[in-house]
Each structure stands twice: as structure tokens, then as C-alpha cells.
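A.B. asks: Just a sequence and a predicted model for now, questions to come.
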Amino acid sequence: MTPGINLLKNSKVSYKIHEYAHDSSTDSYGMEAAQELGVSEERIFKTLVVALDNKELAVGIVPVSTLLNMKLIAKAAVAKKAVMAAPEDVERSTGYVLGGVSPLGQKRQLKTILDISIKDHSTVFVSAGRRGLEIELSPNDLIKAVNGVLAKISQ
């Protein structure tokens, strides 16, 4: 069990775990998940951590088929500027390794902004906290679990 799975279990939220054999040579963990699980790329959401100009970190959750728009996430996080956070800051603040960062059960719950497109699906997939392990759950349950905000943040 990962901290993300434990969080959902303790919250009594309905979810499914999906596991697949992760290929260490892959450079796109989300696309690999979509392919291995036979799920459309629009339903697999990646968790990206950004550093804001006010020295805070925030989480952006976008479909793996898109890119995170730095101007839009900065605006949604009420900041002037956002850049991708340094890998060591991501791992230290979330407790997860890159490629397996879950929006759930992070060491320190960061401000979380989810792309508005998440509402287009009955269920979505996010990392369960390790490469090759995904959690499927309803968008509403995910938003509630991370105390998230919806905004257009992808391009």
C-alpha cells in the first residue's frame, strides 16, 4: 500500500487499483500507463509540481495527452509566475519519486489545481504513488480528496 491508497481506503472512497509492468526505459510514464492499461490518454492524469514566484510549491493535474501551461497554473494559484519544481523539491515535499508522484497522500498537501477537462470523464486514473501503479476513481472524489480547485491549466 502507498500513502495515496491508504488515504482513499481511510476516506472510504470507491476506487480501483491497476498495476502493470513498468518499463524502466520509458520516458513518458503517463503515456506508458495509457498504453499498458488500454485507456485513452485523456483519462490518465499526470501530477506535476511547480514552484511559484512566492516560493511555494503547487500541484497541477493534467491529462497526459496535454502539457501544463505555466501562465494558466500561475494565475489559478494566484501567483505571477510558475516553473517546474526541482526534482529534489518534488520528492522532498511529496514523499514520492519522479514518475510515481501521486496527488494523494503527499507528505505535505500542496495547493492542487486540476484541469477542468477532468469533469469530462466518469472515472480518471492518477498515479498511486509508484511507477506501474495507477488509481482509478471519480473526478469528484479526487477533487475532494486533494482539496483541489478546477481551472483550465492545460494546453
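C.D. replies: On my side now, so go ahead. Numbers count the residues shown, from 1 in each chain.

A.B. asks: make it CA atoms for all contacts and neighbour counts henceforth
C.D. replies: Noted.

A.B. asks: Quick check: closest non-adjacent residue to the residue nearest the centre of the chain.
C.D. replies: Nearest residue to the geometric centre of the chain (C-alpha atoms, centre = their mean): residue 47, 2.5 Å. Using C-alpha to C-alpha, 6 or more residues apart in numbering and skipping residues adjacent in sequence, the residue nearest residue 47 is residue 61, 4.8 Å away.

A.B. asks: and that neighbour, that's in a helix?
C.D. replies: No. Counting by DSSP: H, G, I helix; E, B strand; the rest coil, one finds residue 61 to be strand, located in no helix.

A.B. asks: what's the burial count for it?
C.D. replies: The tally of other residues near residue 61 (other C-alpha atoms under 10 Å) stands at 26.

A.B. asks: Use this one as the comparison:
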Amino acid sequence: MSHKTNAARILDKSRIPYELKEYAFDESDLSAVTAAQKVGLNIEQVYKTLVARGDKTGVIVACIQGDHELYLKGLAALSGNKKVEVVPLKEVQPLTGYIRGGVSPIGMKKNYPVFMDSALTKLEKVSVSAGLRGLQLLLNPQDLINVTKAKLGNISTE
């Protein structure tokens, strides 16, 4: 499959080193936990990308550890909103250009504000979707923060 996704092209253009990890996916289980197992990474390293909408800012993007839940109050506070809700699944592709199970925080249709759980700074390498189901990007967390211009905070719970 070895595709160059929008996310990979942006990393190439920015001269950011990364590794692509391909795996066989099952549409009935697109979880980050399964992706981590299939690419041989600890779940602590695999971050899922969620699309939300704030009452003041509109669409925002959150990256949290794959087996954690989004902490909506934390995301609201960090993003300058009073209230934040995850967008309905049917809106994800029109907003981002990506399909469920393949949403990357890099290379969306628009440059939405990105927020990441600060726990990712403790990692040597972090993995996010490369923009396709069955394809993960593995890179340095600081490079991911820089390329997405992410703001860090406590936005997830176990």
C-alpha cells in the first residue's frame, strides 16, 4: 500500500523524519488499541485524533492517548470555550477530508486549532494516523506538536 498521504507530504516538505507503519485493518474495529497491537506499539504511544466543536471557536481537533477518553471540560478550558462537543461522525469527513479510523491531525482540509494531551511530551516516539485506515505515522512528539502548532494540556482521562 505504501501511500504518500497529505500528512506524509507535509512532513516531507517540513523535513520532519517519520516512519510509516502499515497494518491490516478491520472496519468493525478501528480502535487505537487494535492499531497499537497490529503495529507493535504500546498503547501509550498511539494517539487518536478527535474532531470537536467549541461554542466560541467552532471546529477544533484533539489528540489523546488511544485508550483514553476525551476530557471535554479540559479541552473547553484549553481551547477558550465554555462548552465543547465531539462532532457527529457524519461531519468528520466533510470537515477534515479524512474518514473515521484514518483522521490525522496533520493535513486536514482546513488548519483547525489542534490540542494535544500533554502526556505525549514524555514519549520518545508517538504514533498518529497517517490519514488512511491501516497506516500510522511514527514520529517525535515535539515534531508533531510543531507541525500541527498544537497547544498542550490535560484533555484526557483514563
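C.D. replies: Received it, and whenever you're ready, just let me know what you need. All figures in this text were calculated on a predicted structure; none of them were measured in a lab.

A.B. asks: TM between them?
C.D. replies: The TM-score (TM-score structural alignment, normalised by the length of the first structure) is 0.96; 154 aligned residues with a C-alpha RMSD of 1.0 Å.

A.B. asks: returning to that earlier point: could you tell me how far the residue nearest to the centre of the first structure is located from residue 17 of the first structure?
C.D. replies: As judged by C-alpha to C-alpha, to the nearest Å, residue 47 of the first structure and residue 17 of the first structure stand 17 Å apart.

A.B. asks: which residues of the second structure fall in helices?
C.D. replies: Secondary structure of the second structure (DSSP state H): helices at 6-13, 32-39, 72-79, 89-96, 141-148.

A.B. asks: can you give me the strands in the first structure?
C.D. replies: In the first structure, the segments counted as strands under DSSP state E are 16-19, 45-52, 57-63, 82-84, 111-115, 124-130, 133-137, 149-151.

A.B. asks: Which elements pack onto the third one?
C.D. replies: When contacts are defined as 3 or more C-alpha pairs under 8 Å, 6 or more residues apart in numbering; DSSP states H and E, strand 57-63 of the first structure packs onto strand 45-52, strand 111-115.

A.B. asks: tell me the most buried of these?
C.D. replies: strand 45-52 (a mean of 24; mean count of other C-alpha atoms under 10 Å).

A.B. asks: Would you check the span in the second structure matched by that one?
C.D. replies: The aligned range for strand 45-52 of the first structure in the second structure is 47-54, by TM-score structural alignment.

A.B. asks: Next: stretch 65-74 of the first structure.
C.D. replies: The alignment places stretch 65-74 of the first structure over residues 67-76 of the second structure (TM-score structural alignment).

A.B. asks: for the matching stretch, which positions count as buried?
C.D. replies: 67-68, 70-76 (16 or more other C-alpha atoms under 10 Å).

A.B. asks: likewise stretch 105-114 of the second structure?
C.D. replies: 105-108, 112-114.

A.B. asks: One more: stretch 134-147 of the second structure?
C.D. replies: 134-145, 147.

A.B. asks: ok, now which ones touch residue 18 of the second structure?
C.D. replies: Residue 18 of the second structure makes contact with 11, 137-140, according to C-alpha atoms under 8 Å, 6 or more residues apart in numbering.

A.B. asks: Just put those in a markdown table and tack on distance to residue 32 of the second structure.
C.D. replies: Formatted as a markdown table, these follow (distance: C-alpha to C-alpha, whole Å):
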| residue | distance to residue 32 of the second structure |
| --- | --- |
| 11 | 22 |
| 137 | 13 |
| 138 | 14 |
| 139 | 16 |
| 140 | 18 |
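
A.B. asks: and which of these is nearest to residue 30 of the second structure?
C.D. replies: Each of the contacts of residue 18 of the second structure was checked against residue 30 of the second structure using C-alpha to C-alpha; the closest is residue 137, at 15.7 Å.

A.B. asks: Could you tell me where stretch 122-135 of the second structure falls in the first structure?
C.D. replies: Using TM-score structural alignment, stretch 122-135 of the second structure pairs with 120-133 in the first structure.

A.B. asks: now the buried residues of stretch 134-147 of the second structure as a markdown table including distance to residue 127 of the second structure?
C.D. replies: Formatted as a markdown table, those follow (distance: C-alpha to C-alpha, whole Å):
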| residue | distance to residue 127 of the second structure |
| --- | --- |
| 134 | 12 |
| 135 | 10 |
| 136 | 6 |
| 137 | 5 |
| 138 | 4 |
| 139 | 6 |
| 140 | 9 |
| 141 | 9 |
| 142 | 12 |
| 143 | 12 |
| 144 | 9 |
| 145 | 12 |
| 147 | 14 |
